[in-house]
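Q: fold the following for me, if possible:
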Amino acid sequence: MRSEKPVPKMASEASETISDVVFRQVRQDIISGVLAPGTRIKLEQAREHYSISVSSLREILSRLAMENLVLAEGQRGFEVSPASIKELEELADLRTVLETHAIGLSFAAGNLEWEGRIVAAHHKLAAAERKLLAGDASRTVDWVRYDWEFHQAIVSACNSATLMATLSSVFDRFLRYHMLAQSFRGQAVVDDHKLLFELALKRDVEGARAVIRRHVQSGVAHVLKSGRIG
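A: The predicted structure follows:
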């Protein structure tokens, strides 16, 4: 589950530095579970693995610490932030607050281009979900990316870069728990996305907010049911 970034939100490849690329790689490895919660990040080994200097790696890990994906332990170095039920529930609450607020702003300002983004994003997401429901687990990476793109499209007309960036970071941290659960949520999540798609095109703010609240809480229940979070 690590070949692609589920949430592409950095600059274009042409303007990226080596540090930008490695930042995305390390971040993806944490979110996807390749770097498991609580893993001590040994700088010399990580330097060789990611082909970057120790000083640049320290800077990258410090940036990830600001997102609470990494813990900085002074002279002891860095480790991947542990996973906990408390954090999962806090992230769920925060995501709900941010996304439902953004929905109100986006539905009020959305235009035809916004509707087009939603239609295109849902088309890709639904295609990946059909494959997953048919048992093709290889589409998990596609689903992870398309899931964010769909939710992003829904709120993309909110006209607040700060809100979008904060929601994106929280979404990623919440997503990490779903990756740790290592299972697709099935027909229920597909139905939620279809209903949210329909409500967005109708500009039904309260209906969409209700779906998001249920969608996020059912996600929490799914992760807890997996038994992989202590």
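Q: switch to C-alpha atoms for all contacts and neighbour counts from now on
A: OK.
Q: and Thr100, how many neighbours?
A: Number of residues near Thr100 (other C-alpha atoms under 10 Å) recorded here: 20.
Q: surely it is within a helix?
A: Yes. Assignment of Thr100 by DSSP: H, G, I helix; E, B strand; the rest coil places it within a helix.
Q: just to check, it is in contact with Ile212?
A: Yes. Here Thr100 lies in contact with Ile212, judged by C-alpha atoms under 8 Å, at a distance of 7.1 Å.
Q: as a quick check, tell me the outermost residue of the protein.
A: Gln75 (30.5 Å; C-alpha atoms, centre = their mean).
Q: just give the closest residue to the residue nearest the centre of the chain, not the sequence neighbours.
A: Nearest residue to the geometric centre of the chain (C-alpha atoms, centre = their mean): Asp172, 2.7 Å. The shortest distance from Asp172 to any non-neighbouring residue, by C-alpha to C-alpha, 6 or more residues apart in numbering, is to Ile31 (6.8 Å).
Q: and the one you found, helix, strand or coil?
A: Classified using three-state DSSP, Ile31 is helix.
Q: pull the contacting residues for it.
A: Neighbour list for Ile31: 172-173, 175-176, 179 [criterion: C-alpha atoms under 8 Å, 6 or more residues apart in numbering].
Q: let's compare: structure for the following, please.
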Amino acid sequence: MAGPEVENEQTIGEATYLRLRADIIACRLAPGQKLKLEPLRETYGVGVSTLREILNRLASEDLVIAEGQKGFVVAPATAADLREIADLRLLLESHALQLSFGRGDLEWEGRVVAAHYKLATIEKQLLAGESRSTSDWVRYDFAFHNALISACGSKALLDLHAAIFDRFLRYHMLAVSFRGAGVVNDHRAMFELALSRDIDGALAMLASHVNRGVEHVLGTGRLSAQA
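A: Presented below is the predicted three-dimensional model:
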């Protein structure tokens, strides 16, 4: 049985993992940036051995690359990787949507309604020029898509989708721009299709939504240095 000190160290390690992971997804740690252990130790306040464990864990998620004796770097951001992640997201989310639409009950509909209301409120603020809402939009965008698939009945599928969604999201954070009315209209359409259980329409809308997101990111030119 683990003692209090071990449990405390595990808690600190998990908190540091989540913080470092969030910094990579938000591009506070830039694609291709070297992750030197000593500066990281000073920034995150944990030991080198704990950092190595965390970085190896992030490498298993393809957010970090282990370069053998050279150390670790943040995974680069490339057009090819973005397209591959988008394809994987579509595969997972489309399957989860079909399951969720078939199994969703009144509680599921309530989650979808609540998630869309919050997302639409933030998007209205962004369209009005309130850029400070961008970080909230990221959170509510995931919450909405997650609500749509939340009745799929598979925790493994939800967890895998969340991990891929985060990698997809990193590219949007790198693009540092909101897609505007187009993405708002996409979300409204997905919401209406969900409530009417129109799975064919929802799958077509999702594919268009994700692919337009890819083109938006590529159109910003922010990947040119890494592609």
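Q: so what does the residue nearest to Asp172 of structure 1 match up with in structure 2?
A: Taking TM-score structural alignment, the alignment pairs Ile31 of structure 1 with Ile25 from structure 2.
Q: what's the answer for Gln152 of structure 1, then?
A: Gln152 of structure 1 maps onto Asn146 in structure 2, by TM-score structural alignment.
Q: swap in Arg176 of structure 1?
A: So, by TM-score structural alignment, Arg176 of structure 1 is matched to Arg170.
Q: how many residues are close by its match?
A: 21.
Q: which one is it nearest to, not counting chain neighbours?
A: Per C-alpha to C-alpha, 6+ apart, closest to Arg170 of structure 2 is Ile25, 4.6 Å.
Q: report how many residues lie close to the corresponding residue of structure 2 for Val97 of structure 1.
A: Aligned by TM-score structural alignment, Val97 of structure 1 pairs with Leu91 of structure 2. Look at Leu91 of structure 2: counted by other C-alpha under 10 Å, it has 13 neighbours.
Q: relative to Arg57 of structure 2, how far out is Leu91 of structure 2?
A: Per C-alpha to C-alpha, to the nearest Å, Leu91 of structure 2 is found 24 Å from Arg57 of structure 2.
Q: ok, which stretches of structure 1 are helices?
A: 18-32, 43-50, 54-66, 85-109, 112-133, 140-155, 161-181, 187-201, 205-226 (DSSP state H).
Q: looking at those, spot the one closest to Glu79 of structure 1.
A: Glu79 of structure 1 lies closest, by C-alpha to C-alpha, to one member of the helices of structure 1: helix 54-66, at 9.0 Å.
Q: tell me, how many residues neighbour Ser49 of structure 2?
A: Ser49 of structure 2: 11 neighbours (other C-alpha under 10 Å).
Q: just give me the match in structure 1 for it.
A: By TM-score structural alignment, Ser49 of structure 2 lines up with Ser55 in structure 1.
Q: and the gap between its match and Arg40 of structure 1?
A: 17 Å.
Q: same deal with Thr162 of structure 1?
A: For Thr162 of structure 1, the distance to Arg40 of structure 1 - C-alpha to C-alpha - is 31 Å.
Q: and what of Glu129 of structure 1?
A: Glu129 of structure 1 is 35 Å from Arg40 of structure 1, where distance means C-alpha to C-alpha.
Q: so if I had to pick from these two, which one is more boxed in?
A: Counted by other C-alpha under 10 Å, Glu129 of structure 1 and Arg40 do not tie: Glu129 has more neighbours, with 24 against 16.
Q: what's the counterpart of Asn211 of structure 2 in structure 1?
A: Asn211 of structure 2 maps onto Gln217 in structure 1, by TM-score structural alignment.
Q: residues contacting the residue lying closest to its match once chain neighbours are set aside?
A: Among residues not flanking Gln217 of structure 1 along the chain, Ala92 sits closest, at 7.0 Å (C-alpha to C-alpha, 6+ apart). By C-alpha under 8 Å, 6+ apart, the residues touching Ala92 of structure 1 are 174, 216-217, 220.
Q: how does it look with 10 Å?
A: Going by C-alpha atoms under 10 Å, 6 or more residues apart in numbering, Ala92 of structure 1 touches 86, 170-171, 173-174, 213, 215-217, 219-220.
Q: roughly how far does the aligned partner of Gly104 of structure 2 in structure 1 sit from Leu98 of structure 1?
A: Counting by TM-score structural alignment, Gly104 of structure 2 lines up with Gly110 in structure 1. Separation of Gly110 of structure 1 from Leu98 of structure 1 (C-alpha to C-alpha): 17 Å.
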